[in-house]
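Colleague: Turn this into a structure:
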Amino acid sequence: MSDTNCDPTAVPHEPPEKPINGEANAEHVKNFDVDPSTGRKVPHKKANEAYLVHQRWLEKKARIEKRKQYERENRPLPKELQGVEEPDFSPLANFLFSMVFAAFVSMVIFLLAGLFIQGDLLWGYRGKWTNWHRYVPKRPMVEFTPEELKKFDGSNPDLPVLLSISGSVFDVSKGVLYYGPGGPYHMFAGRDASRAYVTGCFETHLTHDVRGLSPEQVEALERWYKFYADHNTYYKVGSLKVPPLDPNTPIPEPCHEAVNQKP
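Modeller: Prediction:
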């Protein structure tokens, strides 16, 4: 007789726990997925997930179509079709999604064609719709006085370059080479010189006084305003508050050598 059998305090050796058959099978099943299209088991791995999701969607769609056919024919539904879920999206939602997707694909093709043919995604377009300021929340518009606007003539590099036309103030900092100190159109910065835009008198007509302009000049001034309003880099930041003009003040005389050029 062995010592173990003789020792009343000895603990009999117990065999290791064996997994319950159900748990083992469950663990085994977790390693496989069922392909709805064939009913076969496939290894459970990430590479198969997208395919399986698509196959389950196709299977669901087929069941729904079959159920609709039974309902159109007024036939009783078999058990496997009872309680079938409704489609994920309505026909209208599917149509809208298709339209949006088609528009997106068309836009991508258009941009890529521009890149390969023109060398530019936008086919050379540089208009108002390329100005990102149009797509961000607008800051509150600021009302400037003539004295305040003078500070933004480009002399201070820490401040933006602003100008006013027809009472609207635009940030033209991207054109600092033209409107900043030493630039050919620095005379327009920090003030409203609406009259000079259409008369070409860049020395004596640097004023907002547009009295006496001809209809053609008024139309030209509107085009200048549109130039800044629709620019691809300039943008509106506020308005200019000027004192009312004294009607007894004489209208500025035309200059002898008007300059017809674009600021």
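
Colleague: Please make it C-alpha for all contacts and neighbour counts, starting now.
Modeller: Will do.

Colleague: Specify the next element, helix or strand, located C-terminal of the host helix or strand of residue 226.
Modeller: Assigning secondary structure by DSSP states H and E places residue 226 in helix 215-229. Proceeding N to C from helix 215-229, the next assigned helix or strand is strand 235-240, under DSSP H and E.

Colleague: Can you point out the buried residues in the helix or strand where residue 23 lies?
Modeller: In this structure, residue 23 sits in helix 21-29 according to DSSP H and E. For helix 21-29, the neighbour count (16 or more other Cα atoms under 10 Å) marks no residue as buried.

Colleague: Could you also give me the structure for this next sequence, so I can compare it with the first?
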Amino acid sequence: MADSDATVRRRKPEKSSPKTKKASAVTEPEPVDSEDEIVETKRLPPKKRIEEEDAYSPVVDVFRVITFLFLASCALSYLISSGETFFWGMKNPPNYLKAEWWKTKLRGPLYLTPEQLAQYDGTDPTKPIYLAINGTIYDVSSNPRTYGPGGSYQYFAGADASRSYVTGCFAEDRTPDMRGVEEMFLPVDDPAIDRHWSKEELTALKAKELEEAKQKVWDGLNHWVRFFASSQKYTFVGYVKRPEGWPGTEPVRRLCDVAQQQRSKRKIPGQEG
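Modeller: Presented below is the predicted three-dimensional model:
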């Protein structure tokens, strides 16, 4: 009986040692998530994790891009137009926003004879309106009411009418020949007045008057040259081809009546002003 009790007592399971528990934990680990999943889970808030589980829709991103482009376009329009508009509705946009300006840049300047230039006077609606000043051609199609048929400056279209810009004789002086225009700024000779100078003095005075008259012609023409060159409405096209030896191949034109009537007599010394 004592032996039987001892046997029973031996079969009682022995308590496992700490070393045994440690070995068991190493050999049989519990399943856990990967390291990346754990880090990502800790980093994202619950709301964000729910959003990522939903199906992706590009509508919001597209809307954001369109909104950004719209606002950027408005800002750029405002800057380029110097505060004139947010929506590219400029009356006179800069040349680099015009298709014709870029076409001219790509193809290079045109070289037209006076006869070829005359075909662009606005009478043919399929062609642009060109005018030239001092040999340089400009496209003025953006202002047909002024330079087209019936316009107040229709005489300038289809020609280099440099002379008329100074003399004011639009119909008579549709020519680039400026010879003799300085006469309109020269005093009219009057023996009753001219006798107040000696012959030498009068000769020197006339030479001075001629130089001043030529400068006035240049200033008057150059004003319009700068006007078209700096205009945002009109674009550069090219140049006029002239015959060899021009303008010496043509006679000097007579000063038109309107310009002739502007001339005045010399002032007697001491009576100037």
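
Colleague: Need the TM-score from the superposition.
Modeller: The TM-score (TM-score structural alignment, normalised by the length of structure 1) is 0.52; 170 aligned residues with a Cα RMSD of 4.3 Å.

Colleague: Quick check: the helix holding residue 226 of structure 1 compared with structure 2, mean distance?
Modeller: Compared with structure 2 after fitting, helix 215-229 of structure 1 has a mean deviation of 1.2 Å; criterion: mean Cα distance after the TM-score superposition for structure 1.

Colleague: Residue 112 of structure 2 -> structure 1?
Modeller: Aligning on TM-score structural alignment places residue 112 of structure 2 opposite residue 144 in structure 1.

Colleague: would you list every one of the helices in structure 1?
Modeller: 3-6, 21-29, 46-72, 91-117, 146-150, 176-179, 194-199, 215-229 (DSSP state H).

Colleague: before we move on, back to that, what does the helix holding residue 23 of structure 1 rub up against?
Modeller: Applying Cα atoms under 8 Å, 6 or more residues apart in numbering, helix 21-29 of structure 1 has no contact partners.

Colleague: And the nearest residue to residue 94 of structure 2 once chain neighbours are set aside, how close does it get to residue 45 of structure 2?
Modeller: Nearest residue to residue 94 of structure 2, sequence neighbours excluded (Cα to Cα, 6 or more residues apart in numbering): residue 232, at 5.4 Å. Plainly put, residue 232 of structure 2 is 58 Å away from residue 45 of structure 2 if you go by Cα to Cα, to the nearest Å.

Colleague: neighbour count winner among the two?
Modeller: Shown here are residue 232 of structure 2 and residue 45; by other Cα atoms under 10 Å, residue 232 has more neighbours (15 against 10).

Colleague: The more buried one touches residue 91, doesn't it?
Modeller: No. Contact criterion Cα atoms under 8 Å: residue 232 of structure 2 and residue 91 do not qualify, at 9.7 Å.

Colleague: Okay, strands next: where are they in structure 2?
Modeller: With DSSP state E as the criterion, structure 2 has strands at 110-112, 130-133, 136-139, 235-240.

Colleague: tell me the most buried of those?
Modeller: strand 130-133 (a mean of 26; mean count of other Cα atoms under 10 Å).

Colleague: By how much does it deviate from structure 1 on average?
Modeller: So strand 130-133 of structure 2 averages 0.4 Å relative to structure 1 (mean Cα distance after the TM-score superposition for structure 1).

Colleague: residues touching the match of residue 112 of structure 2, list them.
Modeller: The contact partners of residue 144 of structure 1, by Cα under 8 Å, 6+ apart, come to 238, 239, 240, 241.

Colleague: For residue 124 of structure 2, give its distance to residue 130 of structure 2.
Modeller: Using Cα to Cα, residue 124 of structure 2 is found at 12 Å from residue 130 of structure 2.

Colleague: likewise residue 144 of structure 2?
Modeller: For residue 144 of structure 2, the distance to residue 130 of structure 2 - Cα to Cα - is 10 Å.

Colleague: again, but for residue 6 of structure 2
Modeller: Taking Cα to Cα, one finds residue 6 of structure 2 at 128 Å from residue 130 of structure 2.

Colleague: Then residue 97 of structure 2?
Modeller: 20 Å.

Colleague: In structure 2, what residue corresponds to residue 196 of structure 1?
Modeller: By TM-score structural alignment, residue 196 of structure 1 lines up with residue 164.

Colleague: That match contacts residue 173, correct?
Modeller: Yes. Assessed by Cα under 8 Å, residue 164 of structure 2 is found in contact with residue 173 at 4.8 Å.

Colleague: Grab the most central residue of structure 1 for me.
Modeller: residue 135 (6.8 Å; Cα atoms, centre = their mean).

Colleague: what sits against the nearest residue to residue 139 of structure 1 once chain neighbours are set aside?
Modeller: Excluding its sequence neighbours, the residue lying closest to residue 139 of structure 1 (Cα to Cα, 6+ apart) is residue 237, at 7.8 Å. Residue 237 of structure 1 makes contacts with 139, 140, 141, 142, 169, 170, 171, as judged by Cα under 8 Å, 6+ apart.

Colleague: I'd like to know how many residues surround the first one.
Modeller: Same thing as residue 139 of structure 1. Residue 139 of structure 1, neighbours per other Cα under 10 Å, totals 9.
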